[in-house]
Structures are given as structure tokens and as C-alpha cells.
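Colleague: can you look at this prediction? I've put the sequence above it.
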Amino acid sequence: MKLPPVASSCLLALGIDCISNVIAQRMKAWRDGAPFVFDRVLFLQMAILVTISAPINFYWQNWLERAFPGWKMEKKKRTADTSLDAEEKQVFLKDDGEDKKVVDEEVRVRNWWNIFRKWFTDCITMGALLNTTMFLVVMGILKGKSGGMIWTDVRNEELKIIWDSYKVWPIANFFSTTYCPVERRIVFLSGCGLVWNIYLTLVAARL
């Protein structure tokens, strides 16, 4: 049975994020010079975070694609192939005055202005704010923190995490919004975010 795109994308994202969590725990043990002890609670917390955030990000990416389509149709002219009739070409022919036939046809081209706006909205403004806030709030709830403590984490950590994210996500988001199909964008970003999720796991461990 074929899973819906949102389900398959989120399951793949969950798998990638779980791998990054184990790597992060091993790195933390190595950095601290301590024997590796698998932290099941932290692993479960990060898995729950991804289970909540991945569907939200999936629909967020779909909204971005609808709001800022990455492709547009443009009319271009070319010399007609007279071996085909107009119906086969699905275009209109006209005489150019030199006994040649030229074709007005619509072709799909990248909409770079929309791609820029989609990229800027996702990784520089709303996308960065959405994901960072979601990370801090969900992790705070899972750790049993009060609303005041969660708000303190948001004030103290959010801008730092967003600033650090600019070292990773602008390039990854450019390629995802430009070349990756929207239904596979979450998986692509999760793959690119393997290192980033290691960083988030280390942040979650200290919250």
C-alpha cells in the first residue's frame, strides 16, 4: 500500500532525525570524556518533536509553493516544423512576412523572483522563526517546564539558534526550493539537516 506523501515524507524525516540524535549523544559522550550511555528520554523527546514538526513543515512547504510558484509559463517563438499540423503542436502559427512560419508556444521557465521570495520567507524570516519557536516550546513542554521557564528559553536561546541556522540553511533552502519537488522537500531538508539536528540535540540536552 502506497503511503500518502505527507506520511512517507514524515517517516523518512523521523528516521533521519533519529540517526542524528544517536550520533549527537555519542559525540556528547566523547566530548565529555564519559562512557556512552544511551539517553532514551532525550531520544524519545526528539522523536516526538519531529513527529509534531514534520507534518507542520510539510504543509508549510506546500503553502510556500502555492504562494510563490517556482515555475511560470512564458511565450517563446521558434520556427515551425511544417511536418506537424497546428493541432499536433498545440500552438498557433503565423506568417512572419518572409515565407517562414514561426510558432508562438508556451514553455515552462523558473520564476526566480518567486524562488527568492520563497527562500527568504522560509529560511530567513518565518520558517526560521516557526521552527526555532516550535523546537523550544515543544522541548520545554516535554521536559515539564512551566510557561515562564519556556518563555525564558525562547528569549535566551531563540536568536542564537536562528543566527547559527544561517550558517546551514540558506544554501540548503535555495537548492530545496529551486530543484526539489515539494512533496520530497522535507526529506531533502532532513538529510541536509543531519548535522543541524545533531546541534539541536546538544541544545536540547542543556535546556
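Modeller: Thanks, I have it.
Colleague: only C-alpha atoms from now on, for both contacts and neighbour counts.
Modeller: Fine.
Colleague: what are the ranges of the strands in the protein?
Modeller: 71-79, 92-95, 101-110 (DSSP state E).
Colleague: winner for burial among those strands?
Modeller: Of all those, strand 101-110 has the most neighbours on average by mean count of other CA atoms under 10 Å, namely a mean of 15.
Colleague: output the contacting helices and strands for that strand.
Modeller: Applying 3 or more CA pairs under 8 Å, 6 or more residues apart in numbering; DSSP states H and E, one finds that strand 101-110 contacts strand 71-79, strand 92-95.
Colleague: measure how it sits relative to strand 71-79, angle-wise.
Modeller: 160 degrees (axes from the mean of the first three to the mean of the last three CA atoms, to 10 degrees).
Colleague: distance of the residue lying closest to residue 192 once chain neighbours are set aside from residue 17?
Modeller: Distances taken as CA to CA, 6 or more residues apart in numbering put residue 172 closest to residue 192, at 6.7 Å, once the chain neighbours are dropped. Distance of residue 172 to residue 17, given as CA to CA, to the nearest Å: 16 Å.
Colleague: these two - which one has more neighbours?
Modeller: Taking neighbours as other CA atoms under 10 Å, residue 172 and residue 17 compare with residue 17 leading, 26 against 17.
Colleague: tell me which residues touch that one, please.
Modeller: Residue 17 makes contact with 46, 47, 50, 190, 194, 197 under the criterion CA atoms under 8 Å, 6 or more residues apart in numbering.
Colleague: and if we set it to 10 Å?
Modeller: Counting by CA atoms under 10 Å, 6 or more residues apart in numbering, residue 17 makes contact with 11, 23, 43, 46-47, 49-50, 190-191, 193-198, 201.
Colleague: against that first model, consider the following:
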Amino acid sequence: MALPPIAKATIQSAVLAATSNLLAQTLTSYRHETPLIVDWVPVFQFVMYAVVNTPPNFLWQEFLESSFPAYHISPTPTAIASASSNDDKALEKQAAEGKLVEVKLNLTNTFIKTILDQTVGAAVNTFLFSLFIHFIQSAMDRPLGTPLSTPDRSVAYLLSLFFGSLVGAKGKEVGYGQVDWSAVVQSSKGEFWPLMTAGWRLWPFVSVVNFAFIKSVEGRTLVGSLAGVAWGIYVSLFAAR
């Protein structure tokens, strides 16, 4: 049974989120010339954000595309010329060859979608990302520090948070009640413009390339995925500061 597109997109985003965070940890280790110790806690946090964030974003993109279609049907230059000269035989021949109309990029719609996505969409996504990351970092208290000393300890920590009684650990539940929301909101406000301006250096270009030059769904998915990995590394490093 095939998964619906929104489920496929969510799974893909979760995998890319984990990949980006692992690459960010590798890059940090290389830059500081320290041994790589994989910390699975931020990997888990970024995967959770992808799972929560992808479905509404998928629906947002569907809304943009349905409201402002990327392509429209237009008569071909040869069809226009034949119609202007009342050449019915030429029109019949072009119709038989499928050359009466062609699919053309709608520049106005592409511009509108890009502007909406990079203002309304980007603003909501940026603020919600900061809220989520600060919230989950506050809720998942890390008594052993950051990062945990070994990968198996970070896994054990995650298991103890959610399944402490099952794994025989003394861990506590995720402390949602201990989150200081005023501090979370304040931190998110402070990060808003740095993240927005950083995103504007990447995503408008990706959107224009995808809509103007990449016609296949597979090609657009590939370009978006590659850009998403790069962006995921950046925000992983940003969140780990």
C-alpha cells in the first residue's frame, strides 16, 4: 500500500533532519579537532520537529500551488500565426501533432508564491522553530551536560525519559511543566531576525531555481532535499550554541 504524499514528505524530512544534525556534529568535531561523540538527543529533537512541522508546511505548499499555479496553457507561436492567417489546414496539422498549445511558466504566480513563502511562510516557520527547540531543550533537562559522554548514554537518557520504568532506569518524564515560557518566547524573539536573514540567503534562490528551471517533481525534490540538508546543518549548529 503506497503512502500518501504528505506521509512520504514527513518521513523524508525526518531522515534529512537526522542526517543534517549528525553532519553538524561531525563538522563541529572537525572544527574543534575533538573526537566525534554522537549525541542522539539533539538528533531526536530535530527529528521530532520535522515530524511536527512537515505536515502543515506540506499543506501550505499545496495551498500556494493551487492558488497560484506554476504553469499555464498558452497557444504556441505557430498556432497563433496559423490562426492569424486563417490557415485551417495548418491548424489541423498542428492539432494532430499536439503543437497547438504549450505549457509555460507563469512568472507572476511564481513571483507571488516566492514572496508569500519567504515572508509569511518563513516568518511562521522561523518563530515556531525557535519556540519548539527552546521548549524541548528546556523540557528535556540534561543533568549529564551537553553533549553526553558517549552515544550509548545519550540513547539511555532518551529511553529513560520516555520509558524509564521499562528499561530499568531512574530517568524522569519529559518535564513539560518546568518550561519557562517567557524565557522561551524571549529567546525566540532574539533569534528571529538572524534566522530569517540567514534563510533569505538560501531559500529564495532555491525556490526560483525549482520553479523556473526544474520541471520534474523528482528534480525539484532533489534540489529541495539538498538545500534542506545544508539548512539543517546551519540550524543544528545555531541551536547548539
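Modeller: Sure thing, it's come through. All values derive from a computational prediction rather than experimental measurement.
Colleague: please state their TM-score.
Modeller: Superposed pair, TM-score by TM-score structural alignment, normalised by the length of structure 1: 0.80. Supporting alignment: 192 aligned residues with a CA RMSD of 2.7 Å.
Colleague: one step back: show the contacting residues for the residue nearest to residue 192 of structure 1.
Modeller: Taking CA under 10 Å, 6+ apart as the test, what residue 172 of structure 1 contacts is 119, 123, 188, 189, 191, 192, 193.
Colleague: burial count for the counterpart of the first one in structure 2?
Modeller: Residue correspondence, TM-score structural alignment: residue 119 of structure 1 in this structure matches residue 114 in structure 2. Residues contacting residue 114 of structure 2 under the criterion other CA under 10 Å number 20.
Colleague: what distance separates stretch 60-67 of structure 2 from the centre of its chain?
Modeller: Relative to its chain's centre, stretch 60-67 of structure 2 lies at 16 Å (CA atoms, centre = their mean, to the nearest Å).
Colleague: mean offset of that stretch relative to structure 1 (after superposition)
Modeller: Compared with structure 1 after fitting, stretch 60-67 of structure 2 deviates on average by 0.9 Å (mean CA distance after the TM-score superposition for structure 1).
Colleague: residue range for that stretch in structure 1?
Modeller: Stretch 60-67 of structure 2 covers residues 60-67 of structure 1 once aligned (TM-score structural alignment).
Colleague: roughly how far apart are residue 119 of structure 1 and residue 175 of structure 1?
Modeller: Applying CA to CA to residue 119 of structure 1 and residue 175 of structure 1 gives a distance of 9 Å.
Colleague: list the residues that contact both of those two?
Modeller: With CA under 10 Å, 6+ apart as the test, residue 119 of structure 1 and residue 175 both reach residue 169.
Colleague: still on that earlier bit, could you dump the helices and strands packed on strand 101-110 of structure 1 to JSON lines with distance to residue 112 of structure 1?
Modeller: Conversion of those to JSON lines gives the following (distance: least, CA to CA, whole Å):
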{"stretch": "strand 71-79", "distance to residue 112 of structure 1": "8"}
{"stretch": "strand 92-95", "distance to residue 112 of structure 1": "28"}
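Colleague: contact partners for the match of residue 119 of structure 1?
Modeller: Per CA under 10 Å, 6+ apart, neighbours of residue 114 of structure 2: 64, 108, 121, 203, 204, 205, 206, 207, 208, 211.
Colleague: check contacts around the closest residue in space to residue 44 of structure 2 that isn't next to it in sequence.
Modeller: Of all residues not flanking residue 44 of structure 2 in the chain, residue 18 sits nearest, at 7.4 Å (CA to CA, 6+ apart). Residue 18 of structure 2 makes contact with 24, 40, 42-48, 50, 229, 232-233, 236, according to CA under 10 Å, 6+ apart.
Colleague: now the helices for structure 1?
Modeller: Taking DSSP state H as the criterion, structure 1 carries its helices at 5-32, 40-67, 86-89, 112-119, 126-142, 147-165, 169-179, 185-192, 194-206.
Colleague: okay if I get the ones you listed as JSON lines plus distance to residue 102 of structure 1?
Modeller: Below are the helices of structure 1 laid out as JSON lines (distance: least, CA to CA, whole Å):
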{"stretch": "helix 5-32", "distance to residue 102 of structure 1": "42"}
{"stretch": "helix 40-67", "distance to residue 102 of structure 1": "34"}
{"stretch": "helix 86-89", "distance to residue 102 of structure 1": "11"}
{"stretch": "helix 112-119", "distance to residue 102 of structure 1": "28"}
{"stretch": "helix 126-142", "distance to residue 102 of structure 1": "45"}
{"stretch": "helix 147-165", "distance to residue 102 of structure 1": "50"}
{"stretch": "helix 169-179", "distance to residue 102 of structure 1": "31"}
{"stretch": "helix 185-192", "distance to residue 102 of structure 1": "39"}
{"stretch": "helix 194-206", "distance to residue 102 of structure 1": "51"}
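Colleague: go through those helices and name the closest to residue 73 of structure 1.
Modeller: Comparison of the helices of structure 1 against residue 73 of structure 1 by CA to CA identifies helix 112-119 as nearest, at 12.6 Å.
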